[in-house]
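S.K.: Sequence isn't available, so here's the structure alone:
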């Protein structure tokens, strides 16, 4: 029985899960969620995730929320050492970027996109400023290395790429960041890659 993903096609967080599943060759039973109708905030979905958010991921009796946590689970179950190493130092280097996805990228490119594309009431100027700051940091980092955490693609890259690649939808195009742009293209060139609207 395939793992189940309660999904919104336009969500970068849901896309992370779909992308890693495609790269790992893991079949998913994808259940579209009517986000605008607030289905994710009502039973039965709110019973699966009390935070009232998607993605929600089910595998057997396990229910997970939060895209970064889902990536960790999928990588460990189906991807092995290449996607999420168990070596203490390498694991920590991947975890650093999972936190960046959850913090600087979420509050920067993602928030700017939420404002511009979906009409969320938040400080768009602050979000765009944060987006430019993290893109500058990533540009400097990726000018020296092909991948975010290690010498190969890991879930660090999958966690961070979507909202960076979508940052133009929040008024911050990445074409001024050549190393970031090249990194996005490397992810898109991976065997099994699938896109989403805007990527």
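M.R.: That came through, no problem. Predicted model only: the values in this text are computed from it and were never measured.
S.K.: hey, let's count contacts and neighbours off CA atoms from now on
M.R.: Fine.
S.K.: Tell me the secondary structure of the residue of the chain most remote from its centre, please.
M.R.: Going by Cα atoms, centre = their mean, the residue of the chain most distant from its centre is residue 43, 25.4 Å out. Look at residue 43: counting by DSSP: H, G, I helix; E, B strand; the rest coil, its state is coil.
S.K.: Show me where the chain has its strands.
M.R.: 3-7, 28-32, 56-59, 62-65 (DSSP state E).
S.K.: contacting residues around the longest helix belonging to the chain?
M.R.: In terms of residue count, the longest helix belonging to the chain (DSSP state H) is helix 124-142. The contact list for helix 124-142, computed with Cα atoms under 8 Å, 6 or more residues apart in numbering, reads 104-105, 107-109, 111-112, 115-116, 148, 164, 167, 170-172, 174, 177-180, 183.
S.K.: Give me the buried subset of the residues you listed.
M.R.: The neighbour count (16 or more other Cα atoms under 10 Å) marks 104-105, 107-109, 111-112, 115-116, 148, 164, 167, 170-172, 174, 177, 179-180, 183 as buried among those.
S.K.: Next up, a structure to set beside the first:
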């Protein structure tokens, strides 16, 4: 890599954190550039030239510009850290399944619940919390006697689901009844290169 990967981020964005976390653990040289969302920097021309949707994260890798956290994870693993993407077609498809969960059930459950408490989003908190518990019950069962979501080692699927799961208590989603999830989270947090996302003292984390 001739120059470090650039990651356009925001300290409280779980989508951006999953990319920064993966790059750090995978040992991919990178530079983090914080976008001032509170000041509306994401709606200004310079940033909109990178991502017309005005969202973080965005990466620049030489002359490649790419948005969407899950797409970025796939790209980074494919190019720089293939050990985090299974070669077996069934397991690779299972990774894609979890990336879909990250964009669906995780986004509309714990991520939305946190969006309400941290950013004051005018959304249905009880519905988001209910969706979060529905997802976590299934995830907890899936993780029984497993250290990772797919196969026998970590993949980009684990990084895609980590942040909003770990920060679910900020959205009033209690993880106490999910011991397998807590064990899985602890395993990721013990990794060399692990970087936490900034916590917010709201919800059950207050």
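M.R.: Happy to help now that I have it. Quantities reported herein were computed from a predicted structural model and do not represent experimental measurements.
S.K.: Please tell me how far residue 2 of structure 1 sits from residue 60 of structure 1.
M.R.: 9 Å (Cα to Cα, to the nearest Å).
S.K.: no, scratch that, I was asking about residue 99 of structure 1
M.R.: 27 Å.
S.K.: Show me which of these two is the more surrounded one.
M.R.: Relative neighbour count places residue 99 above the other of residue 99 of structure 1 and residue 60, with 16 against 10, counting by other Cα atoms under 10 Å.
S.K.: so who does the more buried one touch?
M.R.: Residues near residue 99 of structure 1 by Cα under 8 Å, 6+ apart: none.
S.K.: For the longest helix of structure 1, grab the matching residue range in structure 2.
M.R.: Using TM-score structural alignment, helix 124-142 of structure 1 lines up with residues 125-143 of structure 2.
S.K.: Give me the buried stretch members for the matching stretch, please.
M.R.: Of the residues in stretch 125-143 of structure 2, those buried (16+ other Cα under 10 Å) are 125, 128, 129, 131, 132, 133, 135, 136, 140, 143.
S.K.: do the same with stretch 151-167 of structure 1
M.R.: For stretch 151-167 of structure 1, by 16+ other Cα under 10 Å, it's 153-167.
S.K.: circling back to that earlier point, corresponding residue for the residue farthest from the centre of structure 1 in structure 2?
M.R.: Matched to structure 2 by TM-score structural alignment, residue 43 of structure 1 sits across from residue 45.
S.K.: sorry, back to before: superpose on structure 2 and give me the mean offset of the longest helix of structure 1.
M.R.: Helix 124-142 of structure 1, aligned to structure 2 and superposed, deviates on average by 0.6 Å (mean Cα distance after the TM-score superposition for structure 1).
S.K.: Tell me the gap between that helix and the middle of its chain.
M.R.: 16 Å (Cα atoms, centre = their mean, to the nearest Å).
S.K.: cool, stretch 114-126 of structure 1 as well?
M.R.: 19 Å.
S.K.: same check, this time on stretch 182-195 of structure 1
M.R.: Distance, centroid of stretch 182-195 of structure 1 to centroid of chain: 14 Å (Cα atoms, centre = their mean).
S.K.: repeat for stretch 132-150 of structure 2
M.R.: 16 Å.
S.K.: do you know how far the residue nearest to residue 162 of structure 2 when sequence neighbours are not counted is from residue 147 of structure 2?
M.R.: In space, and not counting its chain neighbours, residue 162 of structure 2 is closest to residue 185: 6.8 Å by Cα to Cα, 6 or more residues apart in numbering. Distance, residue 185 of structure 2 to residue 147 of structure 2, using Cα to Cα: 9 Å.
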